[in-house]
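Trainee: the following comprises the amino acid sequence and a computationally predicted model.
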Amino acid sequence: MAINFQVLASDIIKHIGGYSNIEHVTHCATRLRFTLKNVAIVDEQVLSELQGVIKIVNTSSQFQIVIGPQVEKVFTAMTALQNPAALTDPLPGATEKMSLFNRFLSNISAIFTPYIGVLAGVGVVKGIVVLLQTMHWVATDTYIFTVFNMLASGVFTFLPLFIAITAAEKFKTNRYIALALTAAMVFPLTDPSMPSTMSLFGLTLSLKIYGGAVIPAIFAVLFLSYVERYLKKVIPEVAALVFVPCLSLIITGFVVFTFIGPVADYIGIGIANAYIWLYELSPVLSGALLAGIGQLFVVFGVHWGIIPLALVNIQVHGYDTIMAMFMSAVMGQFGAVFGAIFIARNAKDKQIAISASISAFFGITEPALYGVTLKYRMLFIFGCIGASLGGAITGLLRVKTYSFLPVLNVFELGLFSGPESKMIYEVIAIAVAFSVPAILTVVYGKTLMKRSLATQLTQPK
């Protein structure tokens, strides 16, 4: 039966407590992610039974409704509703306080998830560029290659502009001032005549370090939100139109380029170096552990607390190993749900497994997790076993990716090609991660079927 997205959106808002209970809402590839004022008034039972809702995930940082690949249609329908007053008003209740860590996860998710699809699409384009270059299909000075390269590189170079839009919404500041600020941060990259560094009071300040910068951009917009709110209080309304943006940019700009930017850049370097230090303690163990538990982060919806580390690694070191491991985590659940197709006991279960397998093939594992593998726990365990083996291989062979992989699927394997290209090893790793749980699932299912049949034959009639 086809889903009526307008009805589903209206029902979600109604049973989540109404518009006035929603502090912030965004979506990723498969989930609606809510920051609510009072979770206690949400009717989780009714929400979980709505047609089109796969799962409710209520974490301490966010209230999440897993929809699947059609989540954007539901989100669009929610924002298009014209009569929010007709929905049930929420009951009175205190706004819940979140811990610092949970607030961090909520902010990171809200900042990155709105443009996850664009990053995933650009990742495929980047893979095409790598293939064109490594296979020598076209010369690098041709028009075709140049256009592909610009399309693949522009987003990641000017990523602070994307961060500005969503961070401005999250931190409740003017998005156009935020865009102007982050545009100033990346402007030196566009002007060859501008020096890379400048001296101030004996300190050397770098100017061309903000291309693809994540942490400096987030902190810059966060600081801007405080400056803008203060200026709106002290500047008369008649002059606010001009002088709030003007002074916000001047004050924030000098503080960002002098202090926040360099400090945030060093924080990013420190995080990247700390990860590399931990990774080097035992690449095999790191790969097996991260890949093995990778899908648990997805189950609880907190994977966006880890994934941005890959962006930081690429900015600092030029490569990343986290996503190489997480690719095996995705393929492990893909293998388990694919195996479930061959042991399904009825047409409905088989159809669910087929649909979830298609989503998992494209890197979206929530339908597989909530529709199949978590329902039959051994299948989830088989997926984690395969993922651990694949992750151990990527760690042992030190597989790296040279561009960010927001959605992990085979169409982005080209991004594993680089200065120390080990793409073939990643192919081996994901083949193992897929095939082991697929085989274990089939064997497990056939064994259960034989036991069931044997029990029926031996029972007295």
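Mentor: Structure's in. What do you need?

Trainee: drop to CA atoms for contacts and neighbour counts, all remaining ones
Mentor: OK.

Trainee: make sure residue 398 is indeed in a helix.
Mentor: No: counting by DSSP: H, G, I helix; E, B strand; the rest coil, one finds residue 398 to be coil, located in no helix.

Trainee: ok, structure two:
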Amino acid sequence: MAKVTKEAVERIIEAIGGKDNIASATHCVTRLRFALHDESKVDKEALENHELVRGSFSTSGQFQVIIGQGTVEKVYKEMMAITGMEDSSKEETKAAAEKNLNIIQRLVKTLADIFIPIIPAIVTAGLLMGINNLLTAPDIFFTGQSVIDVYPQWADLADIIHLIANTAFVFLPGLIGWSAVKKFGGSPLLGIVLGLMLVHPDLLNAWAYGEAQEAGEIPTWNIFGLEIQQIGYQGQVLPILFASYILAQIEIFLRKRVHDSIQMLVVAPVALLITGFLAFIAIGPIMFTIGDAITSVFVGVFDQAAAIGGLLYGLIYAPLVITGLHHTFLAVDLQLIGSTGVTFLWPILALSNIAQGAACLAIMFVTRNENTKGLSISSSISAFLGVTEPAMFGVNLRFRFPFICAIIGSGIAGMFITINNVVAPAIGVGGLPGIFSIQAGGWLAFAIGMVIALIVPFVLTYLWAKFKKVEV
């Protein structure tokens, strides 16, 4: 990596439109994060040719410049000294960047801010479910039998692992409630209580709702002649999202009007009581119906045209990442898992990440630039482990054709695994480790899909660079 000098940092500042174009700036482990007044003033060609810059991209109203771990701190410190700006927190830069967003972008960012904090819990659950699959699924190590069939003494261990893994999904509304109410400006603790209230053990389990409805045995409350079904919302996303917004708004309204001396006695009880009634009377049933309709649409498309569905989602997922719209599909994945027990979308995501890594790796074999070689190998490893930003924005989009080759490979691989009914009971690590989160019985097909996602983008990128004689 080139040395960090005052002159080099000044050229970065000039490339992003100068000091006056910076509304706020901060940095993370590898990237400078800017909220700019006008992104059209950015000279991307100058940034791409800068010896300190590994790539740049715009997302969620922020313009981000990839520098690299360790070096980014030196660049940021020098930039603060040159511009005379004060350090900004990530939250301050995010707030400044939100001014650049339209309504759709704000909605997507809101969903991202809600779901990203709970991803570690969900991914951990997915990995643990993979371990449980190894112990309980037949025909993996023994023909027609599972590990616990052959070694019954392992059965209780598998049961405990399943309980630990399943907890995040059973109590998913609690996790979403915490994150959503926090995002909407309310008390996170009340969000947890609201979420757990929707999955209280006294309520009819949401997964048993269909059978109970068919048998006419749905328990109800009768409040002054109004019958309210006692249904839980295990694994559901939409009911807790909307209920969290209502709870936060009621809490904010009350805190502004209730005297400080009695806030503890009034605000939380009233907010929870009103939201609870609304959740069981209107929000829950309406959102449950909408959630089921969304699930039915996706299931119907993939049932009727599996090959087309898998191909299209494989082709569009990486472009969705560029826009940030991919965050909305996390909610769809969770809704599918809550309604059907599995998701057929997430396995395609995992293959898309692998494809981006494969295309990035191919660049290492065709480039003569030592910095690009180092960036390609490190970024491809990152993509194979589920983090595609360095590969996608630092290499593939920079040269464009590797990105195209990657989405072609992802589309073919997505089509293959969808035809073979590959699904995941949980969300895991979106790369090579993703195979552990695939439902037993789909591992071989997914493994073949991984081979496709590795070979097709790599070969296409390599051949494109060689035959087109592209300079990288």
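Mentor: That came through, no problem. On a predicted model such as this, the values are computed, not experimentally measured, just so you know.

Trainee: just give the TM-score of the two.
Mentor: The TM-score (TM-score structural alignment, normalised by the length of the first structure) is 0.78; 420 aligned residues with a Cα RMSD of 4.1 Å.

Trainee: any idea how far the residue lying closest to residue 86 of the second structure once chain neighbours are set aside lies from residue 27 of the second structure?
Mentor: Excluding the flanking residues, the one nearest residue 86 of the second structure by Cα to Cα, 6 or more residues apart in numbering is residue 80, at 6.8 Å. Counting by Cα to Cα, to the nearest Å, the gap from residue 80 of the second structure to residue 27 of the second structure is 11 Å.

Trainee: same deal with residue 404 of the second structure?
Mentor: Noted for residue 404 of the second structure: a distance of 29 Å to residue 27 of the second structure, by Cα to Cα.

Trainee: residue 303 of the second structure now?
Mentor: Counting by Cα to Cα, the gap from residue 303 of the second structure to residue 27 of the second structure is 44 Å.

Trainee: with residue 438 of the second structure instead?
Mentor: To residue 27 of the second structure, residue 438 of the second structure is 35 Å away according to Cα to Cα.

Trainee: counting neighbours, go ahead and name the busier of those two.
Mentor: Higher neighbour count among residue 438 of the second structure and residue 27: residue 438, with 28 against 22, using other Cα atoms under 10 Å.

Trainee: and that one, what is it in contact with?
Mentor: By Cα atoms under 8 Å, 6 or more residues apart in numbering, the residues touching residue 438 of the second structure are 130, 347, 422-426, 446.

Trainee: out of those residues, who's nearest residue 45 of the second structure?
Mentor: Among those, residue 347 lies closest to residue 45 of the second structure (Cα to Cα), at 35.1 Å.

Trainee: where do the strands sit along the stretch 1-150 of the first structure?
Mentor: Assigned by DSSP state E, counting those that start in this stretch, the strands in the stretch 1-150 of the first structure fall at 22-27, 31-36, 55-58, 63-66.

Trainee: quick check: closest non-adjacent residue to the alignment partner in the first structure of residue 306 of the second structure.
Mentor: Aligned by TM-score structural alignment, residue 306 of the second structure pairs with residue 283 of the first structure. Excluding its sequence neighbours, the residue lying closest to residue 283 of the first structure (Cα to Cα, 6+ apart) is residue 395, at 4.4 Å.

Trainee: counterpart of the one you found in the second structure?
Mentor: In the second structure, the residue paired with residue 395 of the first structure according to TM-score structural alignment is residue 418.

Trainee: just the element for the counterpart of residue 274 of the second structure in the first structure, please.
Mentor: Here residue 274 of the second structure is matched to residue 251 in the first structure, going by TM-score structural alignment. Per DSSP states H and E: residue 251 of the first structure is located in helix 237-255.

Trainee: and that helix, what's buried?
Mentor: Within helix 237-255 of the first structure, the residues scored as buried using 16 or more other Cα atoms under 10 Å are 240, 243-245, 248-249, 252-253.

Trainee: near residue 208 of the first structure, how many other residues are there?
Mentor: Neighbour number of residue 208 of the first structure under other Cα under 10 Å is 17.

Trainee: ok, it touching residue 189?
Mentor: Yes: counting by Cα atoms under 8 Å, residue 208 of the first structure does reach residue 189; the two are 5.8 Å apart.

Trainee: if I look at the alignment partner in the first structure of residue 197 of the second structure, how far off is residue 164 of the first structure?
Mentor: Matched across to the first structure, residue 197 of the second structure falls on residue 184, judged by TM-score structural alignment. Distance from residue 184 of the first structure to residue 164 of the first structure, counting by Cα to Cα: 12 Å.

Trainee: more neighbours, the two?
Mentor: Ranked by neighbour count (other Cα under 10 Å), residue 184 of the first structure and residue 164 place residue 164 first, with 28 against 16.

Trainee: tell me the counterpart of the more buried one in the second structure.
Mentor: Aligned by TM-score structural alignment, residue 164 of the first structure pairs with residue 177 of the second structure.

Trainee: give the contact list for its match.
Mentor: 188, 191-195, 240-241, 244.

Trainee: tell me which of these persist in the first structure.
Mentor: Using both residues aligned by TM-score structural alignment, their matches' Cα atoms under 8 Å, the first structure keeps these contacts from the contacts of residue 177 of the second structure: 188, 191-192, 195, 240-241, 244.

Trainee: these two touch, right, residue 356 of the first structure and residue 373?
Mentor: No: Residue 356 of the first structure is beyond contact range of residue 373, at 10.0 Å (criterion: Cα under 8 Å).

Trainee: quick check: the closest residue to residue 78 of the first structure other than its chain neighbours vs residue 157 of the first structure, distance?
Mentor: Distance criterion Cα to Cα, 6+ apart; nearest residue to residue 78 of the first structure, sequence neighbours excluded, is residue 9 at 5.0 Å. Relative to residue 157 of the first structure, residue 9 of the first structure is positioned 36 Å away (Cα to Cα).

Trainee: okay, and residue 185 of the second structure sits in which element?
Mentor: Using DSSP H and E, no helix or strand contains residue 185 of the second structure.

Trainee: cool, and residue 376 of the second structure?
Mentor: Assigned by DSSP H and E, residue 376 of the second structure falls within helix 370-384.

Trainee: check the offset of that helix from the chain's centre.
Mentor: 22 Å (Cα atoms, centre = their mean, to the nearest Å).

Trainee: lovely, talk soon.
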